[in-house]
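Enquirer: Fold the following and give me the result.
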Amino acid sequence: MSRRYECTDAEQRAAGLTDAASAVRRGELVVLPTDTVYGIGADAFTPSAVTSLLEAKGRGRDMPVPVLVGTVRAANALVENLGPYGQDLVDSFWPGPLTLICRANRSLSWDLGDSKGTVAIRMPLHSVALELLKETGPMAVSSANRSGAPAAITAADAEKQLGDSVAVYLDGGPCADDTPSTILDLTTAVPRLLRRGAVSVEKLRGVIGYVATDAGPESDD
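Expert: This next block holds a predicted model:
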């Protein structure tokens, strides 16, 4: 039976974060609020938990799960390096709605799906998410909805779609902004935009000079 906590209440928030962290360590699934939409998360280093996450969403291994981190130090431990642009992007937009795709640290034992040696990482700008991540370490987190269904902007939306496949629901209230994170690929010579989102191309170019889009590196947003 799922457990739900109202994180706008201080006592429930503390109890919910403790319960959620314990659930993640047991390989169970939790739903948490982020600065974009609600996410469904699991321990990034427990392959069976990541498999359960994909099954709960009805999603295949061909769409590997991104990873949320609570600190920049945690992110650095997950990747070979941030490349020539990554640190400037992190300094400018983290915590916040920018997902960076980097080469994964080859010494890590994890299975996020068919990732081809890369990992999508982000530090969310949401106090509940950050508190949980600092307690659990990196989590595999995807949007808290069934594959193909609308993203959940409330915990109730997520619960309707995911039900008892999730052990703990952390209810942080409605999402302030359901615009998805911008996804930027740093594994190529020129940073390449894979998804337009809350961080505009203009803002990215203001930090790193140029970004390749479908129309090429000099195209307008």
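Enquirer: going forward, measure contacts and count neighbours with C-alpha atoms only.
Expert: Noted.
Enquirer: Where is the longest helix in this structure?
Expert: Looking only at the chain and at elements set by DSSP state H, the helix with the highest residue count is helix 10-25.
Enquirer: which outside residues touch that one?
Expert: Residues from elsewhere that reach helix 10-25 (C-alpha atoms under 8 Å, 6 or more residues apart in numbering): 4-7, 29-30, 42-43, 128, 131-132, 135-136, 167-170.
Enquirer: which of these are buried?
Expert: Among these, those scoring as buried are 4-7, 29-30, 42-43, 128, 132, 136, 167-170 (criterion: 16 or more other C-alpha atoms under 10 Å).
Enquirer: want to put them side by side, so please do this one too:
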Amino acid sequence: MSRLFDCSQDSELLTGMRLARAAVRKGDLVVIPTDTVYGVAADAFSPKAVQKLLDAKGRTRQSPPPVLVPGVSTLEALASEIPDAVRQLIDAFWPGGLTIVLSAQPSLAWDLGDTDGTVAVRMPDNRIALELLEETGPLAVSSANLTGQPAATTAQAAFDMLGESVDTYLDGGDSTTIASTIIDATALSAPGGKISVLREGAISRSQLREILGDLLDEPAGDVATEDADGASSP
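Expert: Okay, the predicted model is just below:
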């Protein structure tokens, strides 16, 4: 039976975190607070767990989930290359609401879906999420909602939509309604390549331009994707 833990209470926080870690190890799903909307999380290195996440949300492999990490050192193990411009963005906006799409290490033993060799990565600015990530390692995380429904801003709203498909719900209080900004930095590996905005969210285009200057592509009809880390990702 699924359980929801009020993380404002020390005893429930300790129990909820312990059970969340155990659930991830077993390949089950957990709902966690982030600094944006609530997310439903699975072990990124367990294909069965990732498929369980997609099934719970009613998604296909064409909508691979992004990955949350506890720090830059984990990103370095996941991405094949981190350009200097991306490191500048990380210095400015991590932890925080910026998801970065990079080319993935080809040796990674995981299956997030149809990623075309990329990975969308973010370090959230939330102590509960970061503590769990430190214990579990990278988590595949999508917004805690059914596809087509609004992203959950409370643990109870996530429970109402996802129910028993999730093992453990960690209630960190009300979240913001603003999802992360998603950028694609994969083109930087080619001469003249620029960073494009897939979805503008918590970090504005003007904030990005302050760091990137001419390396930020002009908005020629940017499209919010549905989980490249997409429109329903935290």
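Enquirer: returning to what we had before: just the ones in helices from the buried ones among the contacts of helix 10-25 of structure 1, please.
Expert: Counting by DSSP H, the members of these that fall within helices are 128, 132, 136.
Enquirer: just checking, the first one touches residue 173?
Expert: If I follow you right, that is residue 128 of structure 1. No. With contacts counted by C-alpha atoms under 8 Å, residue 128 of structure 1 stays clear of residue 173, the gap being 11.0 Å.
Enquirer: overlap in contacts of these two?
Expert: By C-alpha under 8 Å, 6+ apart, the residues touching both residue 128 of structure 1 and residue 173 are 7, 33.
Enquirer: hey, where'd the helices end up in structure 2?
Expert: Secondary structure of structure 2, counting by DSSP H: helices at 10-26, 47-57, 72-78, 84-93, 127-136, 155-162, 205-212.
Enquirer: Now those in CSV, please, with extra columns for distance to residue 176 of structure 2.
Expert: Below are these laid out as CSV (distance: least, C-alpha to C-alpha, whole Å):
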stretch, distance to residue 176 of structure 2
helix 10-26, 21
helix 47-57, 20
helix 72-78, 24
helix 84-93, 17
helix 127-136, 15
helix 155-162, 12
helix 205-212, 19
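Enquirer: out of those helices, deepest packed?
Expert: Of the helices of structure 2, the one with the most neighbours on average (mean count of other C-alpha atoms under 10 Å) is helix 47-57, at a mean of 21.
Enquirer: Now do that one: which elements does it pack against?
Expert: For helix 47-57 of structure 2, the elements it packs on are strand 39-43, judged by 3 or more C-alpha pairs under 8 Å, 6 or more residues apart in numbering; DSSP states H and E.
Enquirer: could you check the angle helix 155-162 makes with the strand it packs on?
Expert: Between the direction of strand 39-43 of structure 2 and that of helix 155-162, the angle (axes from the mean of the first three to the mean of the last three C-alpha atoms, to 10 degrees) works out to 70 degrees.
Enquirer: helices and strands around strand 39-43 of structure 2, which ones?
Expert: helix 10-26, strand 30-32, helix 47-57, strand 139-143.
Enquirer: biggest separation within the buried ones among the contacts of helix 10-25 of structure 1, which pair?
Expert: Spatial extent of these (C-alpha to C-alpha) is set by the pair 6 and 43 at 22.3 Å.
Enquirer: Leaving aside the residues adjacent along the chain, what's closest to residue 143 of structure 1?
Expert: Excluding the flanking residues, the one nearest residue 143 of structure 1 by C-alpha to C-alpha, 6 or more residues apart in numbering is residue 39, at 4.3 Å.
Enquirer: What distance do you get for that neighbour to residue 181 of structure 1?
Expert: According to C-alpha to C-alpha, to the nearest Å, residue 39 of structure 1 stands 12 Å off from residue 181 of structure 1.
Enquirer: In terms of neighbours, single out the busier of these two.
Expert: Taking other C-alpha atoms under 10 Å, residue 39 of structure 1 and residue 181 do not tie; residue 39 has more neighbours (26 against 22).
Enquirer: Matching the more buried one against structure 2, which residue comes up?
Expert: Superposed on structure 2 with TM-score structural alignment, residue 39 of structure 1 falls opposite residue 39.
Enquirer: So that match sits against residue 33, correct?
Expert: Yes. Residue 39 of structure 2 lies in contact with residue 33 (C-alpha under 8 Å); the separation is 6.4 Å.
Enquirer: mind listing what the nearest residue to residue 27 of structure 2 once chain neighbours are set aside touches?
Expert: When the adjacent residues along the chain are set aside, residue 27 of structure 2 lies closest to residue 49, with 4.8 Å between them (C-alpha to C-alpha, 6+ apart). For residue 49 of structure 2, the contacting residues are 27, 28, 29, 42, 43, by C-alpha under 8 Å, 6+ apart.
Enquirer: Apart from its chain neighbours, what residue comes closest to residue 1 of structure 1?
Expert: Take residue 1 of structure 1 and drop its neighbours on the chain: the residue closest to it by C-alpha to C-alpha, 6+ apart is residue 164, 5.9 Å away.
Enquirer: gap between the residue nearest to residue 27 of structure 2 and residue 8 of structure 2?
Expert: Taken as C-alpha to C-alpha, the spacing of residue 49 of structure 2 relative to residue 8 of structure 2 amounts to 28 Å.
Enquirer: Next: residue 37 of structure 2.
Expert: From residue 37 of structure 2 to residue 8 of structure 2 the distance is 18 Å (C-alpha to C-alpha).
Enquirer: Neighbour count: these two, which is higher?
Expert: For residue 37 of structure 2 against residue 8, the residue with the higher neighbour count under other C-alpha under 10 Å is residue 37, and the figures read 27 against 12.
Enquirer: Quick one: residues in contact with stretch 106-114 of structure 1.
Expert: Residues contacting stretch 106-114 of structure 1 (C-alpha under 8 Å, 6+ apart): 44-47, 50, 61-66, 78, 80, 117, 140.
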